[in-house]
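**Student:** sequence-free structure coming up:
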């Protein structure tokens, strides 16, 4: 993927892969079948692969710039130095918005799925209370250390992969070709709904806040970090493909309209799959998988936000310093989760809009500025200027699509 010129002894590759993979493969994946139901499976896969390619390379561009700075430097330091205060303010707002709104989305999702889980055990736990309790648990893990997050994410991701294959192995066995190919709708149109899926795909490949965290974990070892990004994102792409196949092969296209009308939260989709399959064991596996999916994304996203805020405000790595950072990280989205517990689908969409700046436009500009100033001696993303232009156009295009969608100027499958 790129030219590497330095190697150093570093911790296990698996730790970094699970941080990236665990951050990406999470609650966001549950929005994909709902928002992609208009474009349906084959068109959606084309968009997903294109988004994976662009988001992988934008992450590599962040790494390229980050390697020229001290370990622990995050976006605030790098953007201010390379692009100036103006871009740093814009980028800082977009980073904070994306990470805070994703944290809120996962609090909303955790409350929803835990409420559904407890209901299966005949316990009535309000979604607000469940989300609040889960947020406190994640806050404690993130407060401990990056290593604690890595180990916990490894455990959660391992459990998630096991339950994923148990669940979707069964789901794939129930896939109906007639449903997947949408035979029932002879004059169906798909292409008009293609563009509006892009911001959701972008948000579903968000891991960029963890690139500086990986440098803290591995040091300036681009070879290992590149492998973490490549393997972690490929893992996500593979599981997303299986997920779309399993859902769109079991739930008829028109039924997704009703799922979207109910807010598109995780519990609604799980109930729809359970209703189609009518299997108690599969229902249980879906619930368990959903819990692990939320947990892994929650851990990864909040670690990225935690490290960004620590760098921004200059908090040290002591217990008190980490407590201050944890308070800033979790308090605002927890309040949002208590006030608005069902905003998951909307939050994921708006995260995609703001992430276009932070995860596409700014990384391309950072790579360009970094090459001009430093020559990128440690690592350079392949593709030269055309790759930078592609990532810039990808980001700008996503932003325009989301704005058009917000003003109801794009077709909606309903």
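**Tutor:** Structure's in. What do you need? Source: prediction; values computed, not measured. Numbering: from 1, shown residues only.
**Student:** C-alpha from now on. contacts and neighbour counts both.
**Tutor:** Fine.
**Student:** what's the local residue count around the closest residue to residue 39 other than its chain neighbours?
**Tutor:** Counting by CA to CA, 6 or more residues apart in numbering, residue 39 lies nearest to residue 190, which is 4.3 Å off, once chain neighbours are set aside. Residues within reach of residue 190, counting by other CA atoms under 10 Å, total 17.
**Student:** I figured residue 190 hits residue 41, correct?
**Tutor:** No - judged on CA atoms under 8 Å, residue 190 makes no contact with residue 41 at a distance of 9.5 Å.
**Student:** who touches residue 57 in this structure?
**Tutor:** 381, 391 (CA atoms under 8 Å, 6 or more residues apart in numbering).
**Student:** how far away is it from residue 228?
**Tutor:** The gap separating residue 57 from residue 228 is 13 Å, by CA to CA, to the nearest Å.
**Student:** still on that earlier bit, for residue 37, see how far away the residue nearest to residue 39 is.
**Tutor:** 9 Å.
**Student:** same thing with residue 2?
**Tutor:** Separation of residue 2 from residue 37 (CA to CA): 35 Å.
**Student:** which one's more surrounded, the two?
**Tutor:** residue 37 (27 against 13).
**Student:** for the closest residue to residue 96 other than its chain neighbours, what is the enclosing helix or strand?
**Tutor:** Nearest residue to residue 96 in three dimensions, chain neighbours excluded: residue 305, at 7.3 Å (CA to CA, 6+ apart). Using DSSP states H and E, residue 305 sits in helix 280-313.
**Student:** and here's the other structure:
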């Protein structure tokens, strides 16, 4: 059951707000280029996930990014890695608040309770901050329930919208545009942040951890490909482009897929469940990260409450100030934060640990210097793409 829970935790962390952003950025290139670039990013992130798992298992139980970076990169590496971790996961939490709070408020409005403005963001933070503050078991139980509900809603959406998929929309391609989808896809496939917590949860069982990493990351790949088939095939490209320009989730285009009220309602449920599972995974790792930074061995009670407040208050504030920040936050998080923390950092840590510290690795071809160099070049390429996107938008 722990292995299954770990698999769902990884899948839930990945299938989140990124699900609502992927069709926005792959829609410009088309379905076939979208499949290709999605698979490439998945394979890259799975490989660097294995690298980070190996490095984490070199460390004492309870270690997180700060402790790991300090051992292999020194104080400077610890500070820079810590800054990038905070930057990345606060960007993601901002995106989750921006997309999730309106959906939660919409649910309450069905009962005649209205939340608007900063109130709906506060509601989102209080509800799911409480789940995180209670502890890992609370996160685990809620995450499993939300993951199951999300998958059920996903099947309903596929079944309801399949008849609206048009072949001509799926065959339209613009291969050059697929490169600009990579930063958001990096955000969508990020799960490395839960690896240190998962090592403790699965009692450092490498076989169980690798099982959870593979299946927990493969499931989102399948879900993402089918999801792009539905959205790109059913939603007019101009509608997708408009949602991208406005910086809002793809859920805003649901109504154009079908006029059925059930589809629209289930689409909102699906989006909400996807955001919550990702929020819980990121918040889980943020609490452990901050606890590691403050050198708190016990992360329960009032100490855990304080860590939870530090995790939720900054993204609540920024999302409330700029509610339309969703797509921008995802792109910046992926192109810069994910590229460093889940790309360059695992590669560098494995390289130093194996070739400088002479620590034993069990990764066969993946620990080869040539492979590590190739992964590094690809990461720098994605960072360059995000720089170009930011420059173009400014």
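**Tutor:** Everything's here; your move. Model, not experiment: these values are computed from the prediction.
**Student:** going along the chain, name the helices of the stretch 101-250 of structure 1.
**Tutor:** Assigned by DSSP state H, counting those that start in this stretch, the helices in the stretch 101-250 of structure 1 fall at 127-144, 146-173, 177-180, 198-203, 211-218, 222-248.
**Student:** on that earlier part again, what angle sits between the helix holding residue 305 of structure 1 and helix 146-173?
**Tutor:** For helix 280-313 of structure 1 against helix 146-173, the angle by axes from the mean of the first three to the mean of the last three CA atoms, to 10 degrees is 150 degrees.
**Student:** ok, average deviation of helix 280-313 of structure 1 from structure 2?
**Tutor:** Following the fit onto structure 2, the mean deviation recorded for helix 280-313 of structure 1 is 0.9 Å by mean CA distance after the TM-score superposition for structure 1.
**Student:** that helix versus helix 127-144: what angle between them?
**Tutor:** If you take the same axes, to 10 degrees, helix 280-313 of structure 1 sits at 50 degrees to helix 127-144.
**Student:** now helix 280-313 of structure 1 against helix 211-218, angle please.
**Tutor:** Using the same axes, to 10 degrees: helix 280-313 of structure 1 against helix 211-218 is 90 degrees.
**Student:** find me the equivalent region of helix 280-313 of structure 1 in structure 2.
**Tutor:** Under TM-score structural alignment, the match for helix 280-313 of structure 1 in structure 2 covers residues 261-294.
**Student:** do stretch 330-346 of structure 1 as well
**Tutor:** Stretch 330-346 of structure 1 maps onto residues 312-328 of structure 2, going by TM-score structural alignment.
**Student:** just give the closest residue to residue 376 of structure 2, not the sequence neighbours.
**Tutor:** Spatial nearest neighbour of residue 376 of structure 2, excluding adjacent residues (CA to CA, 6+ apart): residue 344 at 6.2 Å.
**Student:** for burial, what's the neighbour tally of the equivalent of that neighbour over in structure 1?
**Tutor:** Matched to structure 1 by TM-score structural alignment, residue 344 of structure 2 sits across from residue 361. A count of neighbours around residue 361 of structure 1, defined by other CA under 10 Å, yields 22.
**Student:** I'd guessed residue 404 of structure 1 sits against residue 398; true?
**Tutor:** No - in this structure, residue 404 of structure 1 is not within contact of residue 398 by CA under 8 Å, at 10.0 Å.
**Student:** sweet, I'm off.
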